[in-house]
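Engineer: Provided below are the primary sequence and the corresponding predicted coordinates.
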Amino acid sequence: DVIQQASLEDMMSGNQSASALASYDETALCSNTFRILKSMVVGWVREITQYHNVYADNQVMHFYRWLRSPSSLLYDPALHRTLHNMMKKVFLQLVAEFKRLGSTVVYGNFNRIILCTKKRRIDDAIAYVEYITNSIHSREIFHSLSISFSRCWDFLLWMDPANYGGVKGKLPSSVLYGEENAKENKITQGEEDEDGSEEEAEDNAEEDDGDGEADEVEELIESSWNIMHYLPQTASCQKYFLMIVSAYIAAVYHSMKEELRRNAPGATPVK
């Protein structure tokens, strides 16, 4: 199909028809090309879902990179702008869906989303994220999205992608490596525990309850503050900035843990 075009002179004189498109309307003029690319991508997705075609999977993975890179032969500014606008619409719908299900979106882009689940325990947060992920995948518009865990935080102090800090959480092995590998690890650990003695386990538990907990928190704190480099190096300003922020993160984390212990089941005082 050939789209009827109208020049700027025709538009100013009013001679063009109402349905005519301006010759400089790049987004509308690339609609035919976009339709062809759409049918091609749909064919790739069909090959992936029905026949598990590895080559089609690679094409889908690199398609957007080819379309957005100025050095690529497939690059076209209008086509890239059209696709980017549609991706933005889908992304905004995804963010709205996360909010509708009760999450708080801390940060998000086309590659990753950081969520605040408002859960105090990692197990509860993982179960909640699995629930909302399954709920999102149940919608037709999000069928082709691949959402997976990357990392978790017990406490996160966030400013922007270049300035953040927090206490890293430990994801269960079933989430990181899959359920089968997790079962193998449990069996291996069980065999090792049988060889050990119960007295050594009790001694280690008592030692860990003391100073080991504070040391563990310090090791789990991760800080990445780009604004620190803009402070003067004299009088150890950068070092003290990092120490103060890390101490604040540790203090808030310990306060949260203490509150969680007080509100644990069975810990309610009886009057």
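Structural biologist: Structure's in. What do you need? Numbers count the residues shown, from 1 in each chain.

Engineer: use CA for all of it now, contacts and neighbours both
Structural biologist: Noted.

Engineer: which other helices and strands contact the longest helix along the chain?
Structural biologist: Criterion DSSP state H: the longest helix present in the chain is helix 237-262. Where contact means 3 or more Cα pairs under 8 Å, 6 or more residues apart in numbering; DSSP states H and E, helix 237-262 is packed against strand 153-160, strand 163-168, strand 221-225.

Engineer: output those strands as a markdown table; include the columns distance to Phe98 and mean neighbour count.
Structural biologist: Conversion of the helices and strands packed on helix 237-262 to a markdown table gives the following (distance: least, Cα to Cα, whole Å; neighbours: other Cα atoms under 10 Å):
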| stretch | distance to Phe98 | mean neighbour count |
| --- | --- | --- |
| strand 153-160 | 18 | 16 |
| strand 163-168 | 22 | 18 |
| strand 221-225 | 26 | 18 |
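
Engineer: this is the other structure I want to compare:
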Amino acid sequence: MRLPEEIEDPQDISDHVILVGLGRNGKHMARACKKFNIPYRIVDMNPVIVENQQAMGLPVIYGKGSNESVLKELGITSALCIVISSSTYDETIKTIDAARRLNPDIHIIVRTRYLKNLDDVIDAGADEVIPKEFETSIMMFTRIMDYYNKDVDEITDAVNDLRSNNYDAFRSVTSEDISTYLNHKYTNLEVDSLRVSEDRSIDDFPFTENSLTITGVIRGKDTFIDVTPHFKLLANDLIVFVGHRENINKFFDAI
């Protein structure tokens, strides 16, 4: 199953993102790429999904991301970035290998199921790895935006757009998971967190003043993503946010 005729020629696109996998995260990132004028192509192994999405005008083909012919059809040699959300670890590793061989300079972002796979996937050739424990539709798209040199305001708009459409920002994660993840920084845009010691409100903290974007509040087993400035925090809540390191440092200095 090939790309629709009007977008079939891989020479017609360059400096684009290739999305491997059209699950929930893939659909969210495709929508965000379109909204923010980032060129993209998609590959997925479900022929029904591919046919339906092609009928809606999405630039998607059927196949494996690890297949060199499929990657060439997607214009891998002229792509700037590839985002891999394969369902299996083996397929992820094979896709990394194929992408890197066909385009040594391509920037590879990977979702992995477990934190324990992070180092293995980096060793296989990925530039950035985001564990599945961290909901990836937002985190992975902020990486794409950052890599395309989008400014902080554009990234914030993208995150808010995803959140406003009820896309999950984070799954339930433990503070230990977050600490482990924060030790692996592969981009200028970083994730950090703040544990609340007493009942407060979001607007008690200078997130906006320091250009930081809140992606979720974790309370026990619950995760809240629709966080307004007046959101009521309880003692022991964990606020998770995104920003540049210098702004994060200024934030912590101010509280």
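Structural biologist: Perfect, thanks for sending it. Just so we're clear, the structure is a prediction, and the values are computed from it rather than from any experiment.

Engineer: can you pull the TM-score for these?
Structural biologist: With the length set by TM-score structural alignment, normalised by the length of the second structure, the two chains reach a TM-score of 0.23; 101 aligned residues with a Cα RMSD of 5.9 Å.

Engineer: still on that earlier bit, now render the helices and strands packed on helix 237-262 of the first structure as TSV, adding distance to Leu94 of the first structure.
Structural biologist: Supplementary listing: those in TSV, determined by distance: least, Cα to Cα, whole Å:
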stretch	distance to Leu94 of the first structure
strand 153-160	20
strand 163-168	24
strand 221-225	28
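
Engineer: and the ones you listed: which comes nearest Ser255 of the first structure?
Structural biologist: Taking Cα to Cα as the measure, those were each checked against Ser255 of the first structure, and strand 153-160 came out nearest at 11.1 Å.

Engineer: now the angle from that closest one to strand 163-168?
Structural biologist: Relative orientation of strand 153-160 of the first structure versus strand 163-168 (axes from the mean of the first three to the mean of the last three Cα atoms, to 10 degrees): 180 degrees.

Engineer: strand 153-160 of the first structure packs against which elements?
Structural biologist: Judged by 3+ Cα pairs under 8 Å, 6+ apart, the packing partners of strand 153-160 of the first structure are strand 163-168, helix 237-262.

Engineer: the spatially closest residue to Thr33 of the first structure that is not a sequence neighbour: neighbour count?
Structural biologist: Nearest in space to Thr33 of the first structure, with sequence neighbours left out and distances taken as Cα to Cα, 6 or more residues apart in numbering, is Leu79 at 7.9 Å. Counted with other Cα atoms under 10 Å, the neighbours of Leu79 of the first structure add up to 21.

Engineer: which element follows the helix or strand harbouring Leu79 of the first structure toward the C-terminus?
Structural biologist: Here Leu79 of the first structure sits within helix 77-100, counting by DSSP states H and E. Counting by DSSP H and E, the element after helix 77-100 of the first structure in chain order, helix or strand, is strand 104-108.

Engineer: pull out the buried positions in the next helix or strand after that following strand.
Structural biologist: Read in the C-terminal direction, the helix or strand following strand 104-108 of the first structure is strand 113-116, with elements assigned using DSSP H and E. The neighbour-count check on strand 113-116 of the first structure (16 or more other Cα atoms under 10 Å) flags 115-116 as buried.

Engineer: tell me the secondary structure for Ala30 of the second structure?
Structural biologist: Judged by DSSP: H, G, I helix; E, B strand; the rest coil, the three-state class of Ala30 of the second structure is helix.

Engineer: in this structure it contacts Gln53, no?
Structural biologist: No. Counting by Cα atoms under 8 Å, Ala30 of the second structure does not reach Gln53; the two are 11.1 Å apart.

Engineer: out of those two, which sits in the busier spot?
Structural biologist: Ala30 (24 against 16).

Engineer: ok, and the closest non-adjacent residue to that one?
Structural biologist: Once flanking residues are discounted, Ala30 of the second structure sits nearest to Tyr40: 7.3 Å by Cα to Cα, 6+ apart.

Engineer: relative to Asp119 of the second structure, how far out is that neighbour?
Structural biologist: Taken as Cα to Cα, to the nearest Å, the spacing of Tyr40 of the second structure relative to Asp119 of the second structure amounts to 27 Å.

Engineer: among these two, which residue is more densely surrounded?
Structural biologist: Tyr40 (25 against 12).

Engineer: how far away is the more buried one from Ile130 of the second structure?
Structural biologist: As for Tyr40 of the second structure, its distance to Ile130 of the second structure is 20 Å (criterion: Cα to Cα).

Engineer: for His28 of the second structure, same thing?
Structural biologist: Applying Cα to Cα, the value for His28 of the second structure to Ile130 of the second structure is 16 Å.

Engineer: tell me which element Ile18 of the second structure is part of?
Structural biologist: Per DSSP H and E: Ile18 of the second structure is located in strand 17-20.
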